[in-house]
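A.B. asks: just need the structure, nothing else, for what follows:
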Amino acid sequence: MTALENLVQNLARLPGIGPKSASRIAYHLIKTDAAYNKQLGLNIATIQEQVFPCSICGSFTEIDPCPICEDHSRDRSQLCIVEAPQDVITLQSSGAFNGLYHVLGGAISPLDGIGPENLSFAKMLKRISEGQFKEIIIATNPTEEGDTTALYIRHILKDRQDLTITRLASGLPIGGDLEYADRITLARSLRGRVQF
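C.D. replies: A predicted model of the protein is given here:
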C-alpha cells in the first residue's frame, strides 16, 4: 500500500468522512505547506495527552477539574445529564444554561452491548447524593437509546422527592415547515406541546 493510500484509508476511518472526502483531504494535504502538516500531525499525536475527561463531570478538559466544575458562579442546584462531552459544548454555546453537567459516556444500547454498568451512573448518583441539586435536567438525544437512558435515569431517581426531574423539549425546529417534518418529530412535538 502506498503512503497516499494509507493516508486515505486512515482519514476514511474518521466519523463523517467517506472515501471520497478522505481522498480530497489527502490531496489537499499533499499540496499544503509542510509546516502546517507537521503542526497538524503534532496536534493529532498529542491530543490525548493534553485533553482528557474531567474527574468530576466527565467532560473533556485540559485542566482538572474543568473550568465549568470550578466556576462557583454557576447554578449548583441544576445538573444537566448528557451523553457525550461534545454535548456540553453544544449546550454551553446556547448561553441558556448556567448549571453543572454530568457526562454519561454514551447511552444505554443493549444491541451494542452497552448497559447501565458501562456508563457513569454510579458517579452520577454519588454526585447527586453529595450535592445540593434541586433539578436534574435529562439532555439525552431524542433517539431510542437516548429515550431508554432517560427512562433509566428517571427510574433510578424515582425515590428522590426532593428533586425535580426534567427533560429537554424536542420537536419542530424554529423556521421549519410542517410538511418537511418526519412523523416521529411531529409526534414528539404534539406530545410536548405547551400552553400558549
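
A.B. asks: from here on, just use CA atoms for contacts and neighbour counts.
C.D. replies: OK.

A.B. asks: need the longest helix for the protein.
C.D. replies: helix 34-50 (DSSP state H).

A.B. asks: can you list contacts of that helix?
C.D. replies: Defining contact as CA atoms under 8 Å, 6 or more residues apart in numbering, one finds that helix 34-50 is touched by 29, 62.

A.B. asks: and this one, please, so the two structures can be compared:
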Amino acid sequence: MTPSLEHLQQLLKQLPGLGFRSAERVALHLLLEKPERLPALVEALQDAASTVRRCDRCGNLAEEALCAVCQDDNRDHGVVCVVEQVPDLVALERSGAYRGGYHVLHGKLSPIHGVGPEHLNFTSLGERMRSGEVRELILALSNDVEGEATCHFLTDELMPDDAEIAVSRIGFGLPSGGGVLYADSVTLKSALDGRRTYS
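C.D. replies: Below is the predicted model of the structure:
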C-alpha cells in the first residue's frame, strides 16, 4: 500500500460508521474503480466546508443566517424541540410527526468528559426563551445521566423566572413491535414511567 493511499484510508476510518475494512473499500473504489467521481466529491466537500454553517437562531445547518426550518413561516416557532445533535433533528424531520421549531445543543452536559454549559449552544436558547417567542419546550434529549443533567440545567438555570413556558419530555420505552421479554431494565422503567391512560 502506498503512503498516500494509507493516509487516505486513515482519514476515512475516522468518519462515523467506517471501520478499517469499509475505509479500505471506499478508498480503493474511489481511486481504482470510479476515479472520475473524485473531482466532484472533492469540489462538493470544499463547497460544503466553505458555505455550510450553524443557524444563528437554532444551531441547525444553514447556508444563510437562518436555516430552512427557521425560515419556514408554516411552522409553529412557539414550540421548540431541543435536541442534542443535527442528526436528531433530521430523524424527527424524517418522521413527519413534528412541525415546530428546533434548538440544537451540539452535545449534552458531561462533566466527566469535560463538557460544561459553555461548550453547548445554550446562549441563543436562553435568548429565545427570554424573548417571549417560546411558549413550549420539548426536551428530546438522551435517556441517560447526561441527558437528564442537561434537562435539569435547562429548566433550573436557563428558564427565565417570569417565563410561562410549558416544558415536556419526549416519551421513552418499548419500540414499536418490541416485546417486554428482550427489553433492558432502563427501557422497561421508561416505558412504565411514561405510561398513559388507555382508551
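
A.B. asks: still on that earlier bit, the longest helix of the first structure vs the second structure, mean deviation?
C.D. replies: Taken over the aligned residues, the distance from helix 34-50 of the first structure to the second structure averages 1.7 Å (mean CA distance after the TM-score superposition for the first structure).

A.B. asks: residue 166 of the first structure is in contact with residue 137, isn't it?
C.D. replies: Yes - the criterion here is CA atoms under 8 Å, and residue 166 of the first structure meets it with residue 137 at 4.8 Å.

A.B. asks: look at the two and report which has more neighbours.
C.D. replies: For residue 166 of the first structure versus residue 137, the count of surrounding residues by other CA atoms under 10 Å is larger for residue 137: 21 against 14.

A.B. asks: helix or strand: which one has the more buried one?
C.D. replies: Residue 137 of the first structure is part of strand 135-138, with elements assigned from DSSP states H and E.

A.B. asks: helix or strand right after that strand?
C.D. replies: helix 144-156.

A.B. asks: give me the contact list for the strand holding residue 137 of the first structure.
C.D. replies: Strand 135-138 of the first structure has contacts (CA under 8 Å, 6+ apart) with 77-82, 150, 153, 163-168.

A.B. asks: run a quick neighbour tally on residue 167 of the first structure.
C.D. replies: Neighbour tally, residue 167 of the first structure, other CA under 10 Å: 14.

A.B. asks: cool, and residue 117 of the first structure?
C.D. replies: What residue 117 of the first structure shows, counting by other CA under 10 Å, is a neighbour count of 9.

A.B. asks: what residue in the second structure is paired with it?
C.D. replies: Correspondence of residue 117 of the first structure to the second structure, assessed by TM-score structural alignment: residue 118.

A.B. asks: residue boundaries of the strands in the second structure?
C.D. replies: 53-54, 61-62, 76-83, 100-104, 136-140, 166-169 (DSSP state E).

A.B. asks: just name the most buried of those.
C.D. replies: Counting by mean count of other CA atoms under 10 Å, strand 100-104 has the highest mean neighbour count of the strands of the second structure, with a mean of 24.
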